[in-house]
Every structure is written in C-alpha cells, then in structure tokens.
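1. okay, here's the prediction I keep looking at, along with the sequence it came from:
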Amino acid sequence: MTDILILSNGPGEVTTWVRPVVQEIRRQFPQARLSVVLSPCPHASGREAAIARSYPDVDRVQAAEDFWPFLLRGKTAENWDWSDEGVVLFLGGDRLFPVLIGRRLGYRIVVYAEWHGQWYPWVDRFAMATPEAIAQAPPRYRHKLYAVGNLMADAGVMRSPLPPIDSQHPGRIGFLPGSKPLKLSLGVPLTLEIADYLGQQRPELEFVIPVAPSLDLDQLAAYANPDQNSTLAALNWTSAQLIHHQGHPYLKTRQGTRLKLHQEVPPHNLLKQCHLCITTVGANTAELAALGVPMVVLLPTHRLDVMRAWDGLPGLLANLPGLGSGFTTLFSWLTWQWLQRQSGGTRLAWANIWAGEQIVPEFLGQFPPSAIGDTVLDFLDHPQKLEQMRQKLRQVSGSGGAAEKIVNLLDFGRRQ
C-alpha cells in the first residue's frame, strides 16, 4: 500500500486546494491511503479538520493542535502507521514542513507553489502555477519544476452563463465578508450597510451570503449584533438579527433588508447564480475568478486598530499586550499611504494580480458604503460591463486541470 500525505493549514487552502486534489488522487490512485495533516495557521478557524474529514476521499485527518509532536517526533495523536512507500504533498503552510516530514518518513516530496519554490535541493518535484515561476528558479533546479496551472481554477471548470437581468431575474448580489474574526468584525457591518443602501434603491434585489464553512450561523450573526461587535457602534452602522423561517435562515437589518444565508460546501452553484459578488480580499477572489463571477473587491480600513491579521513580525507586534493597538494603527496607516501612492492600482484581487491590470474594481480605504452600492448599480444598469468582466476572468484564471497535473507528479514511475 502507498501512503499519500497532504500537508495543509488554513481555511482557504483546505477548501480550495485540498478538495479538488483529494478527488483527483482518489481517481488516479484508488488503492492509496490518503492522510491530511494540518499545521497551525494564524488565520485558522478551528474547523479545518472537520472540513477535511467531510471529504469522503480522505482516510485520515490530524488537526493542527497535534502538529508539533508529529513534526518533532514523528508521532501522530492516533499513532498512525506508515507504509514504506509514500509521497508528501504540500498544499499550504510553511514549506520547510514537507522537507522535514518527508525526510523522516523516507517519502518523496512534491510541493505546490504559486510564485516561487524553496528548499530546492531537498524537494523532488515542484508544481508551479505558471511558466514564469519556473523561470525564476535557479537554473540547476529547473528540471524539478513543472507548470501545472492555477489550482484555484479547478473550481470553475463547470461554468454557467451569466444570469440575465430582467423582470424574471431582477438581480442577485452575493456578499463574502470573510471567514476570519478580524475581517468579519468590519466586513459584516459593511455588508449590512451596502445591502441596506442597495435595497433602498432596488427593493427587488436579492441578497445572499454563502457562509464560510469555518463558521456557524450564530457566529456569523454575532458580528451583526452591537452587543457583540463594537465596530457597529463605533461607526454608527446598522445591525441585524438572525431569523429562522421554515428552515431558511437570513439576517434582517433594522430597515428590513434580508440577506439569505446559505451553508452549502462548496457554494459554487449559489455563486454562479449571482450577477455580482462583493467580497473581501483573499482566496475568495481567486475562487470567484475561477467561476467567472463578476466581483467588487474591498479592503476597508475604517477601523485601523482592528486590522491585525498579518503574518510574520508585523502580526506579532500588532498583538503585543499594551503596545499592539498603537503599532497596528501606525503600521496600517503607513501601509495605506504606501498603497495609495502606487501607480496603476493596488492589485489586491487575485484576478488583477494574475492579469497585471485591474479587471475587477478594488476599493481600499475608508470609503462610504454608498460608493460600493453605486458601483453595483452601475454594473446592473450596464450588463455588458458584467459580461466583459466575466470573459476577462475566464481568460486569466484558466480552464482548470491543475489538480490532475499535480497528482500526475505523485507517480514517480511516470515520465514527465
């Protein structure tokens, strides 16, 4: 028996990278034993292990809290056994982890890397998102690198036509405020404000929120409650209540605007029925691009003191007791000023990064919610703009197939 060990970490990686890859592994290697080991992630929700266990093609899952004993001593929480032959596949986390674990187990090592590789001497194969990423590698190691495409695009292989906008389809707007507490604390209130504004202008619009799999409904609703989210009072924005009606939950704002809550995983069918989505930065923008769903991307800085979701040294300083809040405000302000001075746009959305130009609108800073609403209304009034954005998204995100190419690299008996 062959063991295939997937290393991953955060909610975005588990839902958008791991899911299509495990399906492809089971197709190509039906007899292999497939294990998922999660490493700690500063953006983790705590439900990543449960999400991985929900995938029927996965045989074993170890949660992030049990990672360090496994890395240091090679011992899993459930004392897993390992076969003599296997592969470690990296799909998120610190790229040193697959090197250490692969060498301990005596397994081959395959790393999926979007932009650049690391630890070239000790990794057997790299699956790179683009040929340009291969060109950046040291020449003596390029024989290890293979262009596989954008793994995010595998979510969008089955694309649907853009829904028409007419009396039968007045318009559906999706909101993706994030899955991490620091994003949700501002993202949910902003969502409610934008929905209220749009609802006043176009009462016929339908609003939906695909709830992140790392959240339950009560957790999401807490960010719409001023007693649990101080951002609402600080900005004097609207609140909302969680309503359950005949098995269909929704948030209802003080003005009566309803935002339907959906918990399908993955929410691709729902998203493909949206005329446009309003999303925070992150993996959401790549997934929407892969699905060909037009979007408006937001990075609000209305409360700089709550934006502590950085990695590395800035994240550590931002969370220091006593000093963290002041450092966060200063660092966020400096970052904002720097971004404002950049020419040609900030390139926050993945589609804009891939294209090197602004395909989808980006709003960064302390913008009024009505500005987002007006942008959405302009798109709805000019559906040809939505279709143009959709076509460009399909061009830059590719046609899928990265998962198959990555899994092809796991079989070291094949000639590549």
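-> Arrived safely, thanks for sending.

2. can we go C-alpha only for contacts and neighbour counts from here?
-> Will do.

3. in a helix, that's where Pro249 is, yeah?
-> No. Secondary structure of Pro249 (DSSP: H, G, I helix; E, B strand; the rest coil): strand, not part of a helix.

4. what sits against it?
-> Leu242, Ile243, Lys260, Leu261, His262 (CA atoms under 8 Å, 6 or more residues apart in numbering).

5. may I see the buried residues of the helix or strand where the second one lies?
-> I take that to be Ile243. Of the helices and strands defined by DSSP states H and E, Ile243 is found in strand 240-245. In terms of neighbour count (16 or more other CA atoms under 10 Å), strand 240-245 has its buried residues at Ala240, Gln241, Leu242, Ile243.

6. nearest to Ile51 among the residues you listed?
-> Leu242 (23.9 Å; CA to CA).

7. hmm, that closest one is touching His248, no?
-> No. Between Leu242 and His248 there is no contact under CA atoms under 8 Å: 10.6 Å.

8. could you measure from Phe331 over to Trp350?
-> In this view, Phe331 and Trp350 are 23 Å apart by CA to CA, to the nearest Å.

9. take the one below as the second:
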Amino acid sequence: MLDEILLLTNGPGELSTWVPPVLSRLRREAPGARIELFLIRDQFAAGTEQTKAKALELDAISGRSELTRRLLRGKAKGRGLVLMLGGAPRDAVLLSRATGYPAFSYTFDAKAHHPGLRAVLVDSERTKSAMQARGVDPSRVVVVGNLVVDALNQASRQPTQPADVLLFAGSRPFAARYLLGFLLAAAEQMAKEKPQLRFAWVKSRLLPEAVVAEALQAHRVQDIGGVGASWEGTGLRTLHGLEVAVLDEPERYAAMRRASLAITIPGTNTLELALAGLPSLVLLPLHKPEMLPLEGLWHWLLSLPGARPFKQRFVRGLVSRIPHLALPNQWLNERVFPELRGVFSPTEVAVAGLELLVPQRAQEVRAKLRRLEAEPGADKLVAYVLANS
C-alpha cells in the first residue's frame, strides 16, 4: 500500500479536467494514502487556483515554496509516487529524486518528456508515435486514454439555463479583461441578425471578482469595439440591452450538450467543446499582443522595460507560424473549428459565428469531430501508476 501520493499541476485547464477524475480514482483505489497537490504557478496561471483546489478531496495543497522545501527534506521513509498532471516534467523528476518515489507524467504534448520519468502516460497512439519520432523509447510511453473524456463523463448532466451560444472569455485575468467585452459586442451583432438567439457567458471560478468587475466595465476594449455590461439579477445586460445569462463553471458541460455554438479562445476547453460535439469559433485577438504570456525564457526577456514593441512583433510572428491553435484542429490536422487570429472586429466574429450556426455547416463540423475517437483514461492511468510504484 502507498503511504503518499504527490500530484503536480500548473494550469487552470488541467486543474479542471485532469486532476478531478484522477483524484477520485486514487481515493477509491488507494484509500489510505496521503494525497498532496502542488500548484506550480507560472505565467499562464490565473492566480486563484488554490481557491478552486480547496473544493477537491486533498490532504494538502501546496505551492512552489513548499515544493522547494520538500526537495530539500531528503528521502521519504514510506512508499509513494509522484504524478505530474500538467507542467514541466523536470519538476516531477526533481521531486522523485528528492523523495525516492517513482515519477510519472500525463500529457498530450509529444515534447513533454524527461528521461527521469518512470513512464510518460499519454492520451492516444498519435501522441505516442509523435514521442517515438522524437527519439523517446516507446516502451516508456503508455497510452491510457483522454482525461478530458473522463471529466465530461463525470460531470453533472442536470439541465442548466438554455443557451444557443456560449461565450468563453477564459479563466486567466489577462484574457477575461480584454475578451469579455469583445465577446459581448460580438453577441450584440449576432442578436441583430438573429434576435431569437440566447447567449450565456460561462464564468470561470478562477476569475477574481475584481477582474470580473473590470472586464464588465470594458474600458480596455472600447477602442477595439468592445462593450460593457451590468449585472441584472443573476445575468448581464449589455450596453445596448442584450440579455446574457451567466453560467457557473460546473454547468459548462451540461450547457455544451444543449448549445449550438461556442465562441472561445485556445486552450483545453477547445478539446472539451470538441468532445462534446459543439461547433466552436476560436479567437486569438492580437490587438494588444504584448498582453499574451509566452513559454520559457522569452516571456521574461520580453517583459523587461522597453521590450513592448519587440514582444508585439515576436508574438505576431510566432502566431503566424502556428498552423492550428485549437487542440482538435491540431489533432485532426485540419481547421475543423474556424479560427480568427490577428486584428479583427466584433462584427467579423459575429459573421463567422452565424456561419457556424447554419445547419449544414454545423453538421459538417460535428461529423469531423467524431474522428477524434477519444477514450476515457483515468481508470487505466491510476491502475498503471499504482501497479508500477
């Protein structure tokens, strides 16, 4: 029996979709183990992940400072394992070396491998083949399935407020501040063409209320066509009078099953939407590219004083070289979900959204999404790590 299980994660998407199904099964299969979650915040974090993690059945929630202390503590006396559910594999390997526990990592990313891992667990044969092409020993790559499918299956199917169009402004403050008012303006434009459409904003629990209030004022996006809104009961009323329902984050899966369209930004939720079979429009506005976080050293170098114009050019050049932004588009190597990137208006978003609502177009998208053929993975993942620790 294991004495301890150490989980690591870093992002809002992984905390919402990967951690809960794995944690529930670890509790069932290793009931006596102490389970600690390390939230390794980086430039992509929302900053409120710890508050959300408190709703999970954990024995301890820690951050990077606690991780550092654990690295210095020395070998653990009992049996345990380290499992990375989002983040840099090196952190899992460092923790493994410090504790003496074997380390495992789950990923969709063929680049996310480290020789210090006992095994890397992946969603599909596609990811395994991509890792093998990068020189990773295939015997150390184990296909377990897709944890997003588990999250969808585990979610409540209770009816929620009916909505035809779901608006996702992201779970990170920098995104919500700029995107919410922009999405509301696009919704107003769509409603002019189709007044019967019902809209809902799926509000992330990771957004601080101060950020929500700022986003609703829309001061930062008025110059690019965004509009503000005010609370009216439990919903919103936009500047020009459009009523928009507000859905709590746990309602999102039930809402996805009933909606006709989602408008969102790149991230894990594009895969959730794809697996739910919901046609979606993916946006990456570059009106203010200096606000986007970057991976690795570039983020910090281009955040230095005076680097703003360099970062703007760097981000625009980087985005232009990425074939697909949405995860389902990357996996299918086809622009199944339409993508708008660069400088565009709420009106252009509305036009693209209305095109996806045409029944024949929506049917085409749903048919292509069925090619994803993702299978649940939490049971296999937990069985593997417990059997090999």
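-> Yep, it's here. The model shown is predicted, which means the values in this text are computed figures rather than measured ones.

10. give me the TM-score for this pair.
-> The TM-score (TM-score structural alignment, normalised by the length of structure 2) is 0.89; 382 aligned residues with a CA RMSD of 2.7 Å.

11. distance of the aligned residue in structure 1 for Leu239 of structure 2 relative to Ala224 of structure 1?
-> By TM-score structural alignment, Leu239 of structure 2 lines up with Arg254 in structure 1. Counting by CA to CA, the separation of Arg254 of structure 1 from Ala224 of structure 1 is 11 Å.

12. for Gln241 of structure 1, same thing?
-> Remark: distance between Gln241 of structure 1 and Ala224 of structure 1 (CA to CA) = 7 Å.

13. host element of the closest residue to Asp59 of structure 1 other than its chain neighbours?
-> Nearest residue to Asp59 of structure 1 in three dimensions, chain neighbours excluded: Leu34, at 5.3 Å (CA to CA, 6 or more residues apart in numbering). Here Leu34 of structure 1, judged by DSSP H and E, is contained in strand 33-38.

14. average distance between that strand and structure 2?
-> Mean deviation of strand 33-38 of structure 1 relative to structure 2 after superposition (mean CA distance after the TM-score superposition for structure 1): 1.5 Å.

15. need the longest helix for structure 1.
-> helix 181-201 (DSSP state H).

16. mind listing the strands for the stretch 1-150 of structure 2?
-> Using DSSP state E, counting those that start in this stretch, the strands of the stretch 1-150 of structure 2 run over residues 4-9, 34-39, 60-62, 80-84, 103-107, 119-122, 141-143.

17. apologies, that question was intended for the stretch 201-350 of structure 2.
-> Using DSSP E, counting those that start in this stretch, strands in the stretch 201-350 of structure 2 cover 229-232, 235-238, 243-248, 261-264, 280-285, 339-342.

18. how close does the residue nearest to the spatial centre of structure 1 sit to Leu386 of structure 1?
-> Nearest to the geometric centre of structure 1 sits Ala283, at 2.4 Å (CA atoms, centre = their mean). Note on Ala283 of structure 1: its distance to Leu386 of structure 1, by CA to CA, is 21 Å.

19. list the residues that contact Arg205 of structure 2.
-> Arg205 of structure 2 neighbours (CA under 8 Å, 6+ apart): Lys52, Ser171, Asp248, Glu249.

20. now list the buried members of those.
-> Ser171, Glu249.

21. returning to what we had before: elements contacting the strand holding Leu34 of structure 1?
-> strand 2-8, helix 48-53, strand 60-62 (3 or more CA pairs under 8 Å, 6 or more residues apart in numbering; DSSP states H and E).

22. could you say which of these is packed most deeply?
-> strand 2-8 (a mean of 23; mean count of other CA atoms under 10 Å).

23. on that earlier part again, against Glu373 of structure 2, how distant is the equivalent of the residue nearest to the centre of structure 1 over in structure 2?
-> When structure 2 is aligned by TM-score structural alignment, Ala283 of structure 1 is paired with Thr268. Applying CA to CA, the value for Thr268 of structure 2 to Glu373 of structure 2 is 17 Å.

24. repeat for Arg79 of structure 2
-> 36 Å.

25. ditto for Ala200 of structure 2
-> From Ala200 of structure 2 across to Glu373 of structure 2, the span is 28 Å (CA to CA).

26. more neighbours, those two?
-> Ala200 (25 against 9; other CA atoms under 10 Å).

27. and stretch 132-140 of structure 1, how far apart are its ends?
-> Termini of stretch 132-140 of structure 1 sit 16 Å apart (CA to CA).

28. hang on, the earlier thing: tell me what angle the strand holding Ile243 of structure 1 forms with strand 248-253.
-> 150 degrees (axes from the mean of the first three to the mean of the last three CA atoms, to 10 degrees).
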